[in-house]
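J.: Okay, sequence plus prediction incoming.
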Amino acid sequence: MKYLELYNFPTIELLYKAFKLKKSKNIDLCSIINAKSGLCKENCIFCAQSIYHNTQINIYPLLSKEKILEVAKNLDGKVNRFSIVVSGKEVNGDEFSKIIEIIELLKEETNLKICCSLGLLDKDKLKELKKLNVRIHNNLETNRDYFKNICTTHTYEDKLRTILLAKKMGLEVCSGGIIGLGESREDRIKLALELKKLKVDSIPINILIPIKGTKAYELYKRGIIQPLSIDEILKTIAIFKIINKDSEIRLAGGRNYLKDFQSLSLLALDGLMVGNYLTTKGRNLKNDLEMINNFKKIIE
């Protein structure tokens, strides 16, 4: 696998190669809201919201449109995209109708581009979302071969069907994965190549946060899952951009592992998720905006 050899290059050289492939030097900012939390019947090893795990997260049904609008308005003007994320394999009809109402309200009351992460979606639901020009999020998480190691209650093909159908119907798709799940470098390259084949619009890269109570945390404590080094993370981000030069590469959950090197990752990134994540705290938005402004000054 020729791309595997890229890991032998110096990190700064890979970041510079990725930087030269970027179509814009701007960093597209997005933020999410955990609009429905917990009680997920899927057994993804990393997820604090799974019923298979004993975590101390807040559990609640779909938030009101007023609450979601309040959060969105506070972000309007600071970020470009806002994503409604719900727990579970898929949403039921009543939930979906409420989400459509929420999206319509957000479009009326804010200037934000709207995304949503609603699990598996059929043609009828995708058609409704297409009317509202919504970007669909559905992470593959890892490559086809390694997927069985992180989830057994649904399949890689289940996710693939939603992504392929969304692309066929002309919707924008955001799909990426999590690194640090115990996968090999080759596994990561395979995921990058699969996403390239799918021609997704945006590829979020998450770094595993081993949350206490999850299976991933147990594997982490037993040394079966090893934490990735900063060098490994930066190289992986750069390689994803090199492979997927026509897609946005977006750094999302777990990026605090990069510590002061987050600014260096911007060389290879097109986008950044800011604010809090689903069940964990993110970095202060003011600090992120300052970091990005300083980055722009340096590269101009």
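T.: Received it, and whenever you're ready, just let me know what you need.

J.: C-alpha from now on. contacts and neighbour counts both.
T.: OK.

J.: Residues in contact with the helix or strand where L164 lies: which ones?
T.: Using DSSP states H and E, L164 falls within helix 156-168. With C-alpha atoms under 8 Å, 6 or more residues apart in numbering as the test, helix 156-168 has contacts from 120-123, 126, 136, 138-140, 144, 147, 172-173, 198, 200.

J.: Check it against this one:
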Amino acid sequence: MCETAARPLPAGIEPISADEARRLIHHTSGAALEALLVRADAVRRAVHGDEIALCGITNAKSGRCAEDCGFCSQSAHFPDADAPVYPLVGADEIVAQAKAAERAGAREFSIVTSGTRVAKEAELATIEQAVQKLRAETAVEPCASLGLMKEPELARLKAAGLMHYHHNLETAPSFFSNVCTTHTFEEQLETIRAAKKLGFKLCSGGILGMGETAEQRVELAETIRELGIDCVPVNFLNPRPGTPMAHVKAITAEECLAALAVFRLMMPAAHIFVMGGREVNLGDRQDQIFRAGANGTMVGNYLTSAGRSPELTVNMVEAQGLRLRAPDTERPWAFDGCAPHDADWNERALEKRRLPVVR
């Protein structure tokens, strides 16, 4: 989905400093916020034009994760959480879901699994087969989010045709111990470095609103920028029942938009996607994510919660005078310009409905 973040920027476009970012991220109301959005929108249009990319995902393996990430209902550490539990689905099911997402406008499709990493041979072979079939039978760009993977296993998936590797840093290094204690921030960096070494297009962002400060949001953006990440997924906490963060109060829509704008100004060349939590955190201001600098978003359901209908997502893009970006796989795209009302993929996510935002 992403071109390299190192490509030349248009004349007059330069990343802002972290010091300026720490000042601007507090512009969350009135004329100051409006000016920030106007600036971010101008940078997005100058660098990325009027195309918006959509990403679809499948929760290919759910629950019983050994990690203790405090936001995640799939952790085995939180027995009262409500995530569905099932083993890795078959390659044919993954491909069928990708085809459905493609028809809804997705240009990238990500295979997501719970757990520390995919290391079992049977599981790795299934994902290899799924990736090969995705490249042969669809136009979508295949992505995977498989945890703290090692270079040999990543190399196998690269050879199978995987184009993108996704691994979120989740939050700033200085706040990470408040989110997870079962692995280190450095282990996450090792995975990203291994994927980068192999030539993957890298997708790494985090979740905002977990109790971090505005300055720590800038710290996360600084870390991502230093890594040269191609795609930056920005999520907002959707508190899940039974997790340690179940009662964390949401940040406001205005704080979300200011953070997005700052990410855009700090990383003009990166593809910035608004992903999980946009419905509950932004509410009726979702359509402003593109003015805030985003040039991509999710279509369909999330890992363990229902998302907006594909039709509404596509309509939101087109209502801003923007258009969907096609995949770069040089294959005929199945999207015909009319997204379905229902997301008929990743339906297991519907087994447990999302909670409204906690105020």
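T.: Here it is on my side, so go on. These figures come from a predicted structure and were not determined experimentally.

J.: out of the contacts of helix 156-168 of the first structure, who has the most neighbours?
T.: Most neighbours among the contacts of helix 156-168 of the first structure, by other C-alpha atoms under 10 Å: I136, with 29 neighbours.

J.: next helix or strand past the helix or strand where Y220 of the first structure lies?
T.: Y220 of the first structure belongs to helix 215-221 when assigned by DSSP H and E. Scanning forward in sequence from helix 215-221 of the first structure by DSSP H and E, the next helix or strand is helix 230-243.

J.: quick one: which of the contacts of helix 156-168 of the first structure sit in helices?
T.: Among these, the members found in helices (DSSP state H) are K123, L126, L198.

J.: what about the aligned partner of the last one in the second structure, distance to F273 of the second structure?
T.: This means L198 of the first structure. Aligned counterpart of L198 of the first structure in the second structure: L227 (TM-score structural alignment). In this structure, L227 of the second structure and F273 of the second structure are 17 Å apart, going by C-alpha to C-alpha, to the nearest Å.

J.: Look up the closest residue to V200 of the first structure, ignoring the ones flanking it.
T.: V173 (5.3 Å; C-alpha to C-alpha, 6 or more residues apart in numbering).

J.: Tell me the counterpart of that neighbour in the second structure.
T.: So, by TM-score structural alignment, V173 of the first structure is matched to L202.

J.: now swap in C47 of the first structure and tell me
T.: Looks like C47 of the first structure aligns to C72 there (TM-score structural alignment).

J.: With N276 of the first structure instead?
T.: Using TM-score structural alignment, N276 of the first structure pairs with N301 in the second structure.

J.: For the stretch 1-150 of the first structure, which segments count as helices?
T.: With helices called from DSSP state H, counting those that start in this stretch, the stretch 1-150 of the first structure shows them at 11-21, 65-75, 93-109, 123-131.

J.: Tell me which of these lies nearest to L285 of the first structure.
T.: helix 65-75 (9.7 Å; C-alpha to C-alpha).

J.: Buried residues in the closest one, which are they?
T.: For helix 65-75 of the first structure, the neighbour count (16 or more other C-alpha atoms under 10 Å) marks K65, I68, L69, A72, L75 as buried.

J.: In the second structure, point out the residues matching it.
T.: Going by TM-score structural alignment: helix 65-75 of the first structure matches residues 91-101.

J.: same check, this time on stretch 105-119 of the first structure
T.: Counting by TM-score structural alignment, stretch 105-119 of the first structure sits on residues 133-147 of the second structure.

J.: between the biggest strand by length in the second structure and helix 91-103, how many degrees?
T.: The longest strand of the second structure (DSSP state E) is strand 51-61. Interaxial angle of strand 51-61 of the second structure relative to helix 91-103 (axes from the mean of the first three to the mean of the last three C-alpha atoms, to 10 degrees): 160 degrees.

J.: so strand 51-61 of the second structure matches what in the first structure?
T.: Residue span in the first structure matched to strand 51-61 of the second structure, by TM-score structural alignment: 26-36.
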